[in-house]
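This is a predicted model, with the sequence first.
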Amino acid sequence: MINKLINSLFLLLFAWVGFALANPVEQTIQRAVSENKLIAFYFKSQFCPYCSQVEEFVFSDEEVSKKLRNFLFVELDIRSEEGSKLARRFGVPGTPTLVIYDPKQDRVVSLIFGSRPKGDYLNTINKACKLYSIKTC
């Protein structure tokens, strides 16, 4: 009886530690699949002045941020291990880049690179919304 309890506690602890150490990007992908959502991956780097411009003038805009709420938004440093790996996988040319990704079909839906006007980002987001019939976009 005590051995069963100890084994159960050990398995519970092991499962908890495994969950805590799991890859957050992989968790987001799994969540997107289960919620039938697209993911917006934003690739940036620490000393990228163009990233700061996009964050200040595009992502902070109410219209853009409202549309991005339709996606699971993941911010990645392109120099991190995970960011670098995904950037290669998605063909990211540099920073800043926004990639709209369909995890169910494992494909890039749309991509925009560089410090571009808000309208360009909205067109990229709207393209994904239209392709996937997201009514709240």
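Right, received. Where do you want to start? Residues are numbered from 1 along each chain as shown.

From here on, just use CA atoms for contacts and neighbour counts.
Will do.

residue contacts, residue 32?
By Cα atoms under 8 Å, 6 or more residues apart in numbering, the residues touching residue 32 are 38, 39, 72, 103.

Against that first model, consider the following:
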Amino acid sequence: MTIKRLVLILLTVVSMTFANDVDLDQLVVEAKKTNKHILVYLHITGCNYCLNMEEFTFDDEMVKAAIKKDFIFVDINVRDEGLVSFDGFKVSKLKFAKEIGYPMYPSCLFFDQNGELVYDEVGYRDENKFLETLQLVSSKAYNDDLE
């Protein structure tokens, strides 16, 4: 059994052991304390593009390092049980994705330290393109488009 497979099994067991709820409000507090952005990865079971994001993009060492350094990573399978708490509301994971306007998968949503959605990537991105996105968001270059 490969190390990669062992890690995936361990992550699955850990995620099943803990509550399936996601408290984005609490993560916003953590983002303020750590001066990081929140990266919400929305995906769905059976999506080949999602599997490619997980197997190739998120498994890339440079991508992992960039996420660890500058982001709080939140993995939301919209078909999983559990609720998402955000901005005072509690809804299912699927309803959360639909309510914020992202019923397409995979989607990567980037929230700032105030809980504002500041950037998004919809669809598969290879590791190089995704690294560019991570650098853009961590440097807050998305603000350049607003000025």
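Looks like it came in fine. As the structure is a prediction and not an experimental result, all values here were calculated from the model.

What distance separates the opening and closing residues of stretch 56-73 of the second structure?
17 Å (Cα to Cα, to the nearest Å).

Show residues contacting it.
For stretch 56-73 of the second structure, contacts defined as Cα under 8 Å, 6+ apart pick out 27, 31, 35-41, 125-127, 130-131, 134-135, 138.

Repeat the analysis, applying 6 Å as the threshold.
36, 37, 38, 39, 126, 127, 131 (Cα atoms under 6 Å, 6 or more residues apart in numbering).

Who wins on neighbours among those residues?
When neighbours are counted by other Cα atoms under 10 Å, residue 37 leads the contacts of stretch 56-73 of the second structure with 29 neighbours.

So that one is in contact with residue 112, correct?
Yes. If you go by Cα atoms under 6 Å, residue 37 of the second structure and residue 112 touch, sitting 4.9 Å apart.

Excluding covalently adjacent residues, which one is nearest to residue 138 of the second structure?
In space, and not counting its chain neighbours, residue 138 of the second structure is closest to residue 70: 6.2 Å by Cα to Cα, 6 or more residues apart in numbering.

What is the neighbour count of the one you found?
Other residues near residue 70 of the second structure number 20, with proximity taken as other Cα under 10 Å.

and what of residue 7 of the first structure?
Neighbour count for residue 7 of the first structure, taken as other Cα under 10 Å: 12.

Which of the helices or strands spans it?
helix 2-21 (DSSP states H and E).

Which elements pack onto that helix?
Using 3 or more Cα pairs under 6 Å, 6 or more residues apart in numbering; DSSP states H and E as the contact test, no helix or strand touches helix 2-21 of the first structure.

Other residues contacting that helix?
Residues outside helix 2-21 of the first structure that contact it (Cα under 6 Å, 6+ apart): none are found.

Stretch 39-48 of the first structure now?
Contacts of stretch 39-48 of the first structure (Cα under 6 Å, 6+ apart): 51, 71-78, 95-101.

ok now stretch 110-128 of the first structure, how far from the chain's centre?
15 Å (Cα atoms, centre = their mean, to the nearest Å).

Scan the second structure for its longest helix.
Secondary structure assigned by DSSP state H gives helix 3-17 as the longest helix of the second structure.

Give the next helix or strand downstream of that one.
Counting by DSSP H and E, the next helix or strand C-terminal to helix 3-17 of the second structure is strand 22-23.

Any idea how far the helix or strand following that next one is from the middle of the chain?
From strand 22-23 of the second structure onward toward the C-terminus, using DSSP H and E, the following helix or strand is helix 24-34. In terms of Cα atoms, centre = their mean, the centre of helix 24-34 of the second structure is found 14 Å from the chain centre.

Cheers, nothing more for now.
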